[in-house]
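In: please find the sequence and the predicted model below.
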Amino acid sequence: MKTPIVSVLGALLLSAAPMLPATGLAVAAPAATTRSPDAIAADLAAKALASDLPMQIVTDLTTEIGPRLAGTEAEKRAADWAVARLKALGFDSVRQESFTITGWLRGEEKAEITGPAPQPLVVTALGTSVATPPEGIEAEVVVFKRYADLLAAPEGSLEGKIALVTEKTVRAQDGSGYGAAGLIRRAGASEAAKRGAVAYLLRSLGTHDHRFPHTGSQVYAEGAPKIPAAAISPPDAEQIERLVARGHTVKVKLKLTPSHPGTVTSQNIIAEVKGREKPDEIILIGAHLDSWDQGTGAIDDGAGVAVVTTAAKLIRDLPQRPKRTIRVVLFGAEEYGLLGAKAYAEAHKAEMGKHILATEADFGQGPVYAFNTRVADPKHPSIVRIQNALTPLGIYRGDNAAHGGPDIGPMMQHGVPVVNLALEGSDYFDTHHTPDDTIDRIERKRLNQTAAAYTVFAYLAAELDGDYRQARVADAPNTASGN
């Protein structure tokens, strides 16, 4: 059976090339300028579904560069690689925009239960964690099965002890389970320190049960002592829970040796497909180039880099470019707190009013299952046409409460309308921020469907007219509630 896209293409080809009764010869297809944007979008989707480019890009990035910790020489090599690749693909205005960040480097990381049943633990430091003393820290572990239980503990109750939160991350298609658990990693160390803890551990914020931990950033609160912070694998967290449940006092020794090299440089990479009529109006599609250092950053976010690059490349190769400019931004230092996104929003503050729509691919390989918006008029005719073009890819219309993606947040604060091409995330946190985030986790079919969705969206958003900051008068009272 033909897929919807193939059926549409077949109908278009037949209508574009009628047969002459007398000769049987086909009339030449009409020029690209006479074809509807919807037909061109269908062609683009078909090309993306069949393209080798998404897999080539993510494979090359993770193989030739590997992990790309923000502010390191590896991230700079990735930036140079991206510039060269984008120029070779024929993009306009390819450039780097540098900014400074506070650097952090992982060192040795080791943990073990020293009593009552000595055994090793699998551990990884959280980003920006301070080091333990050279000899490590050995102390009794206090287990909190819920983060709320830690917050309820009185000041001084953890004096001289190691706090361990073992709350699980709930698996969810949209990643909401991780969002709900995020504070456990980001703020837990400071909360434990306020109560006297000498170190902080958490059950890795992942949805798998394998014996490796997830890293990720954490932030020390003003005024709270800075204590070493790390994640342990899910089986190790459960092992400690079992020992405590049997009435044992569990002691753990933790040794972390991260370093802080001071002020270092990261960079955003920008490339464009200049619009033919409205080159100063921008449709932004982004991803982030940096990654954590445990794997090679294939899922997070080499896949996103491949998707947005492919989308812009396919549009760039059209006989006629769209009306508006499509801008690809590969953000730096996303994993350290959206630092590249904040630098971009500040550097381009004067042109935020010309950013017509923005979105990011930063939730793995997909596929895309829903089209969400945050625009003044969610029933704008061009939004309807974009949705209609996405429907054959198996994408349904979502809500009008989109966030655009992590790196899009700072732009959204400047009033930029955003969309989300919602990515299937049920398995995303199985590999996210772990040694398992490698190229063998990428599935071509999933990646290509995502590339097709971003291509369709970017092309139609750039070609069709629409002011997404302005609601129709009749709809104005209801825009806050979405569709």
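Out: Perfect, I can see it now. A quick note: this is a predicted structure, and the numbers were derived from the prediction, not measured. Numbers count the residues shown, from 1 in each chain.
In: alpha carbons only for contacts and neighbour counts from here, please
Out: Noted.
In: residues touching the residue most central in space within the chain, list them.
Out: Most central residue of the chain, judged by C-alpha distance to the mean C-alpha position with CA atoms, centre = their mean, is residue 362 at 1.8 Å. Remark: with contacts taken as CA atoms under 8 Å, 6 or more residues apart in numbering, residue 362 is in contact with 287, 288, 300, 301, 303, 304, 405, 406.
In: in stretch 388-401, what's buried?
Out: Across stretch 388-401, burial judged by 16 or more other CA atoms under 10 Å covers 389, 390, 391, 392, 393, 395, 396, 397, 398, 399, 400, 401.
In: contacts for that stretch?
Out: Applying CA under 8 Å, 6+ apart, the contact partners of stretch 388-401 are 3-5, 38, 41-42, 368-375, 378, 387, 449, 453, 456-457, 481-483.
In: quick revisit: now, which of the buried residues of stretch 388-401 sits nearest residue 107?
Out: Distance from residue 107 was checked for each of the buried residues of stretch 388-401 by CA to CA. The minimum falls on residue 401, at 40.7 Å.
In: what about the closest one, which helix or strand?
Out: Element membership of residue 401, judged by DSSP states H and E, is empty: it is in no helix or strand.
In: here comes the other one, which I'd like you to weigh against the first:
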Amino acid sequence: MKKRLVYFCFALFVCTSFLFAQTTDDVVAAIQKEANENSQLEQLAYELMDVIGPRLVGTPQMENAHKWAVETYKKWGIEAKNEEWGKWRGWQRGITHIDMLEPRLVTLDGMQLAWSPSTGKKGVTANPIALLTVSDSLAFDKWLPSVKGKFVMVSMEQPTGRPDENWEEYATETSFEKMKNERQEKEDAWQQNFKNMGYTSRNINEALEKAGAVGIIQSRWSEGFGANKIFSANTDKIPVVDLSLEDYGMLYRMVEHGVTPTIKLVAESKELGEVPTFNTIATIPGKELPNEYIILSAHFDSWDGATGATDNGTGTITMLEAARILKKVYPNPKRTIIIGHWGSEEQGLNGSRAFVEDHPEIVNNVQALFNQDNGTGRVVSITGQGFLNAYDYIGRWLQAVPDDITQHIETSFPGSPARGGSDYASFVAAGAPAFSLSSLSWDYGNYTWHTNLDTYDKIVFDDVRNNAILTAILAYKASEDPEKTSREKAVLGNDSKTGEIRIWPQVKSPERAGMIEE
């Protein structure tokens, strides 16, 4: 009788194991099938990037995006809400139109920076002036009154608008080296002049505004054809605009040659006072361990030089699509799955830091967090973020991922904890196992990261689909894992600068009243 019971139990174990394996295979196969045959990525990208547009914190577009996300999740049967965590300076971009009226008529390619003061509908007409090369701060102070009534050009004229790889492909080696040397000399001289003036690029605009300038013109080239970085203005009353390298260079050369261009700038914008800031939080409740959590993470906000397609529209639609797929093929997860779309990441991880600060009961019970935020490329790197045993569980989960996805991924364990960069760092600092799904470049740094070219057409949907499948499978496996993940931290190596052992990053509080004067 005992032997029969042993044989029965063994047979039951084998059968159960087989069924579990089949179930795992079936769910993974269903995730792939749904992602490949019923993808919503293109539609989501169209609605988010083309229709809603850029998502600068404090703008109506950001508010519209939060509302859209909740409605989208509810359409899929997923609970979602917008959770307020602070206030921000409200601002709405308007028309930017820049014309050179003299010595010839031409419309210039440029735009006002985020939170730039408005010129009003009539605009401002004035002549540009370049920063003077000075020997010391006294000489600069003596020159400073001459900016009154002028547009001041505060960027270096670039010697070439061609990226280095273009030079490397076509130029002679001698010509390429000559250009690089000349550019370096020019950059060194430009930086030295700022030191002589007693200012930096961060505070020069304030001094020029106080001296009576009517506007600031910059050109922050991103080292790619037609690409400029677009960040924020730091003036109170006068507009700040960024011009293309080509048009900025033309104006700069005219000024250098003694020609006096006349510029008309219309840069409309609207101040909206204090507005609330949100995180969009969607939830698929867990059935067995509802108080343990998988978090799918991506920041929702963007800069507004373009539509924020790869920073971080692609991360956003990856998590939306992964959640949609999971709800359809894995509607009753073991652990609760949360999808966090964080606000104001671009100004310092504020939304995710607020969530960490406001929800310790969730952070303390995170099984795993997966974050995607560096472009449209397929995931090629996952590190352990300094968690000593991350290899064990990440390795288990990755075994279920198809080879055509994992063949591109390099892993590194235990790695080092992130100290910034994106929202997973907020959770790592709190000791939660949070991991970055790092992507292939696709020239992200030069062409789309925070630039005027970060638009829908730069999305590589095959790679984003790859990432949605990967994310959904990792979330499924993390949810079903019979073991809770270890939070044991590795001993960090010595700091190369100080020689001392590095310490774990500290939890930081968010800015909850952004750009609001008390």
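Out: All right, it came through fine. Nothing here was measured: the structure is a model prediction, and the numbers come from that model.
In: TM-score for the pair, please.
Out: For this chain pair, the superposition-based TM-score is 0.72 by TM-score structural alignment, normalised by the length of the first structure; 431 aligned residues with a CA RMSD of 4.3 Å.
In: check for me that residue 98 of the second structure belongs to a helix.
Out: No. According to DSSP: H, G, I helix; E, B strand; the rest coil, residue 98 of the second structure belongs to no helix; its state is strand.
In: find the pair from the contacts of residue 362 of the first structure with maximum spatial separation.
Out: Largest separation among the contacts of residue 362 of the first structure by CA to CA: 303 and 406, giving 15.2 Å.
In: check for me that residue 217 of the second structure belongs to a helix.
Out: No. Counting by three-state DSSP, residue 217 of the second structure is located in no helix; its state is strand.
In: higher neighbour count, residue 303 and residue 406 of the first structure?
Out: residue 303 (33 against 20; other CA atoms under 10 Å).
In: trace that one over to the second structure, please.
Out: For residue 303 of the first structure, the aligned position in the second structure is occupied by residue 314, per TM-score structural alignment.
In: give the contact list for its match.
Out: Counting by CA under 8 Å, 6+ apart, residue 314 of the second structure touches 45, 373, 375, 376, 459, 464.
In: coming back round to it: now, the contacts of stretch 388-401 of the first structure that are in helices?
Out: For those, the ones inside helices are 4, 5, 38, 41, 42, 387, 449, 453, 456, 457, with DSSP state H as the criterion.
In: that older thread, for PyMOL, what selects the buried ones among the contacts of residue 314 of the second structure?
Out: The following PyMOL line selects those of those that are buried, judged by 16+ other CA under 10 Å:
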select buried, resi 45+373+375+376+459+464
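In: would you mind giving the contacts of residue 314 of the second structure as CSV with secondary structure and distance to residue 127 of the second structure added?
Out: Written out in CSV, the entries for these read as follows (DSSP: H, G, I helix; E, B strand; the rest coil; distance: CA to CA, whole Å):
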residue, secondary structure, distance to residue 127 of the second structure
45, helix, 42
373, coil, 41
375, coil, 39
376, coil, 41
459, coil, 40
464, helix, 47
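In: ok so, going back, tell me the buried residues within the contacts of stretch 388-401 of the first structure.
Out: When the contacts of stretch 388-401 of the first structure are checked for burial by 16+ other CA under 10 Å, the buried set is 5, 38, 41-42, 368-375, 378, 387, 449, 453, 456-457, 482.
In: now the strands for the stretch 351-500 of the second structure?
Out: In the stretch 351-500 of the second structure, the strands defined using DSSP state E, counting those that start in this stretch lie at 366-371, 379-383, 410-412, 434-436, 438-439.
In: ok, the stretch 101-250 of the first structure next?
Out: For the stretch 101-250 of the first structure, the strands defined by DSSP E, counting those that start in this stretch occupy 109-115, 119-121, 123-125, 137-144, 162-165, 199-203, 229-232.
In: tell me which of those strands sits nearest to residue 262 of the first structure.
Out: strand 123-125 (18.2 Å).
In: which residues does the closest one contact?
Out: Strand 123-125 of the first structure is touched from outside by 106, 109-111, 212-215, 228-233, 256, 258, with contacts defined as CA under 8 Å, 6+ apart.
In: and of those, the nearest to residue 191 of the first structure?
Out: Nearest to residue 191 of the first structure among the contacts of strand 123-125 of the first structure: residue 229, at 11.4 Å, using CA to CA.
In: which residues touch the closest residue to residue 307 of the second structure other than its chain neighbours?
Out: What sits nearest to residue 307 of the second structure in space, not counting adjacent residues and going by CA to CA, 6 or more residues apart in numbering, is residue 54, at 4.1 Å. If a contact means CA under 8 Å, 6+ apart, then residue 54 of the second structure has 61, 62, 301, 302, 303, 304, 305, 306, 307, 308 as its contacts.
In: swap in residue 271 of the second structure?
Out: Under the criterion of CA under 8 Å, 6+ apart, the neighbours of residue 271 of the second structure are 89, 90, 91, 92.
In: mind telling me what it corresponds to in the first structure?
Out: Matched to the first structure by TM-score structural alignment, residue 271 of the second structure sits across from residue 260.
In: would you list the strands of the stretch 101-250 of the first structure in JSON lines and tack on distance to residue 266 of the first structure and mean neighbour count?
Out: Putting the strands of the stretch 101-250 of the first structure into JSON lines (distance: least, CA to CA, whole Å; neighbours: other CA atoms under 10 Å) gives the following:
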{"stretch": "strand 109-115", "distance to residue 266 of the first structure": "25", "mean neighbour count": "19"}
{"stretch": "strand 119-121", "distance to residue 266 of the first structure": "33", "mean neighbour count": "16"}
{"stretch": "strand 123-125", "distance to residue 266 of the first structure": "21", "mean neighbour count": "27"}
{"stretch": "strand 137-144", "distance to residue 266 of the first structure": "33", "mean neighbour count": "20"}
{"stretch": "strand 162-165", "distance to residue 266 of the first structure": "33", "mean neighbour count": "28"}
{"stretch": "strand 199-203", "distance to residue 266 of the first structure": "29", "mean neighbour count": "28"}
{"stretch": "strand 229-232", "distance to residue 266 of the first structure": "24", "mean neighbour count": "28"}
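In: which residue ranges of the first structure form helices?
Out: Remark: helices of the first structure, listed N- to C-terminal, are 4-16, 37-50, 53-60, 73-88, 147-152, 176-186, 188-194, 234-245, 303-316, 339-347, 381-390, 409-412, 428-431, 444-463; assignment by DSSP H.
In: between those, which one is closest to residue 204 of the first structure.
Out: For the helices of the first structure, proximity to residue 204 of the first structure was assessed by CA to CA; helix 234-245 is nearest, at 6.1 Å.
In: quick check: angle from that closest one to strand 199-203?
Out: Here the directions of helix 234-245 of the first structure and strand 199-203 differ by 110 degrees (axes from the mean of the first three to the mean of the last three CA atoms, to 10 degrees).
In: so helix 234-245 of the first structure versus strand 109-115, what angle?
Out: Interaxial angle, helix 234-245 of the first structure versus strand 109-115 (the same axes, to 10 degrees): 20 degrees.
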